[in-house]
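In: Provide a 3D model corresponding to the input given below.
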Amino acid sequence: MAQPTSPPHLTPQFCFSEGTLRGFLRLSRSSLDDSITQNLNALVNPARQGFDPASTSQRAPRSFTQQLDRASCQNFKDAVLFPSWQARADVLHYCGLVATSPDPDDPEAAARQVEAAKEQERVVDERLDPYSGRYLPKEPRTEQLALLLRQEKGVENIVRSRTWDVVRQRCGEPLDKWEDAFHGWRRRTGALALAATSSTR
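Out: Next up is the predicted model:
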């Protein structure tokens, strides 16, 4: 069975490092959600009743999918799937708080102030160059982080929906929406209360 995603050590530097943040999310999704069919297939125990040589005489149709044991499915969801989703949710939540908090350590803040001061002193003649009046200051890294998080939250919703469709099909999951199952697990395990008390720094 696959292993749940280990949550990273959360710091503002982790969030502001786009490569590190995206790398964590990508690795977690690829090891679990992108390979959900293989992860669920690993729950099947073909040797439970012994090997039957006749089972290899016919090839199963491509569309055949074996219904999995409910207990194995529940264990997979509780021990691997939902904890991995929670680890990613914690990262997105924490970094969302970082993106909306003051950023006194922004290394580019001084450069932006100098650039803004130069822009105020610049003489603009839009009759000679209609584009000379344009001034597009570089966004603070908190705004860049907020944009990245909006994109990643959209990706996360799509990934979870696709994963849940496969889980429902293979496990006979009665809940239509992944949100209902995930929130139910969070309430049972106390993960919901833990996320509510997290802080940025």
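In: contacts and neighbour counts: CA atoms only from here.
Out: Will do.
In: Against which helices or strands is the biggest helix by length in the chain packed?
Out: In the chain, assigned by DSSP state H, the helix with the most residues is helix 141-171. Under the contact definition 3 or more CA pairs under 8 Å, 6 or more residues apart in numbering; DSSP states H and E, helix 141-171 sits against helix 12-16, helix 36-41, helix 82-99, helix 178-189.
In: between that helix and helix 82-99, what angle do the directions make?
Out: Inter-element angle recorded for helix 141-171 and helix 82-99: 160 degrees (by axes from the mean of the first three to the mean of the last three CA atoms, to 10 degrees).
In: To compare with the earlier structure, here is another sequence to fold:
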Amino acid sequence: MSKPSTHPRLTPQFCFNQTALRDFLRISRGTIDDSITQNLNALLTPAHQGFDPSSTRTRQLVTPDHGRSLQPEQCAGFKEKVLFPSWAVRSDVLDYCADVATSPDPDDPDSVIRQIEDVKARERTVDERLDPYSGRYFPQEARTESLAMLMRNERAVEKIIRMRTWSVLGERCGMSSEPADQAFDKWRATQRR
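Out: From the prediction side, this is the model:
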């Protein structure tokens, strides 16, 4: 069985290092959610009966369903020990970095440069008859704004990945129609006690 994602050390520097942040999310999603079918297949026990050579005589277009469904306790164990803990780690990272993105950033190394550029743009003489592009000024965005945009995108990706994982889990485990976010929230509430 796969292991849940490990919790990275959460610091503002981790969030502002978008390469490290994206790599963490990509690896965590790849080991659990993107390979959900393989993870669930690993829970299946080998056949109780021996190999039957006559089974290879004809091509079977439809796979028998009895080998694809998992026992409820196997599914519950996978959700409790691997899936939900990984989701919790990623949720913690996304929440923390979203908080960093909405907080003031006194350590922004480019803030002085942006302030100088803003002053120069205000002092500049604009004559659009001579140069129609002279009025254009595109201020560099702060790293908190860039991080906030990344967090919005990553939350949307996370939502899609969780829906897909939950649907595969539902097909293989015959679970109820409870939405993924409700099941995760219930699990999270039991972990906080």
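In: circling back to that earlier point, what stretch of the second structure does the longest helix of the first structure fall on?
Out: Aligning helix 141-171 of the first structure against the second structure (TM-score structural alignment) gives residues 143-173.
In: how big's the offset between that stretch and the first structure?
Out: For stretch 143-173 of the second structure, the mean deviation from the first structure after alignment is 0.4 Å (mean CA distance after the TM-score superposition for the first structure).
In: measure Trp187 of the second structure to Arg26 of the second structure for me?
Out: Distance from Trp187 of the second structure to Arg26 of the second structure, counting by CA to CA, to the nearest Å: 23 Å.
In: out of the two, which sits in the busier spot?
Out: Shown here are Trp187 of the second structure and Arg26; by other CA atoms under 10 Å, Trp187 has more neighbours (16 against 12).
In: Show me what that one lines up with in the first structure.
Out: If you follow Trp187 of the second structure across to the first structure using TM-score structural alignment, you land on Trp185.
In: Tell me who's in contact with its match.
Out: Neighbour list for Trp185 of the first structure: 78, 82 [criterion: CA atoms under 8 Å, 6 or more residues apart in numbering].
In: name the element whichever residue in the first structure pairs up with Asp131 of the second structure belongs to?
Out: Aligned by TM-score structural alignment, Asp131 of the second structure pairs with Asp129 of the first structure. Assigned by DSSP states H and E, Asp129 of the first structure belongs to no helix or strand.
In: what about Asp129 of the first structure, distance to Lys118 of the first structure?
Out: Distance of Asp129 of the first structure to Lys118 of the first structure, computed by CA to CA: 18 Å.
In: With Leu10 of the first structure instead?
Out: Going from Leu10 of the first structure to Lys118 of the first structure by CA to CA gives 37 Å.
In: and if you look at Leu145 of the first structure?
Out: Noted for Leu145 of the first structure: a distance of 26 Å to Lys118 of the first structure, by CA to CA.
In: More neighbours: those two, which one.
Out: Between Leu145 of the first structure and Lys118, counting by other CA under 10 Å, Leu145 is the more crowded of the two (21 against 10).
In: hang on, the more buried one packs against Leu97?
Out: No. If you go by CA atoms under 8 Å, Leu145 of the first structure and Leu97 don't touch, sitting 10.4 Å apart.
In: Matching Gln113 of the first structure against the second structure, which residue comes up?
Out: Per TM-score structural alignment, Gln113 of the first structure is aligned with Gln115.
In: Helix or strand: which one has its match?
Out: Under the criterion of DSSP H and E, Gln115 of the second structure resides in helix 111-123.
In: hang on, the earlier thing: same question for the longest helix of the first structure: list its buried residues.
Out: Under the neighbour-count criterion of 16 or more other CA atoms under 10 Å, helix 141-171 of the first structure has 141-142, 145-146, 148-149, 152, 156, 160, 163-164, 166-168, 170-171 buried.
In: How far off centre is that helix?
Out: Relative to its chain's centre, helix 141-171 of the first structure lies at 5 Å (CA atoms, centre = their mean, to the nearest Å).
In: the inter-axis angle of it versus helix 109-121?
Out: 120 degrees.
In: Mind reading off the mean deviation between the helix holding Gln115 of the second structure and the first structure?
Out: When the first structure is superposed, helix 111-123 of the second structure averages 1.1 Å from its matched positions, counting by mean CA distance after the TM-score superposition for the first structure.
In: Tell me the buried residues in that helix?
Out: Residues of helix 111-123 of the second structure classed as buried by neighbour count (16+ other CA under 10 Å): 111, 117-118, 121.
In: ok, and the closest non-adjacent residue to Asp33 of the first structure?
Out: If the residues on either side of it in the chain are set aside, Asp33 of the first structure comes closest to Thr163, at 5.7 Å by CA to CA, 6 or more residues apart in numbering.
In: I'd assumed Arg29 was in contact with the one you found.
Out: No. Taking contacts as CA under 8 Å, Thr163 of the first structure lies outside contact range of Arg29: 10.0 Å.
In: which residue in the second structure lines up with Cys73 of the first structure?
Out: Residue pairing (TM-score structural alignment): Cys73 of the first structure is matched to Cys75 of the second structure.
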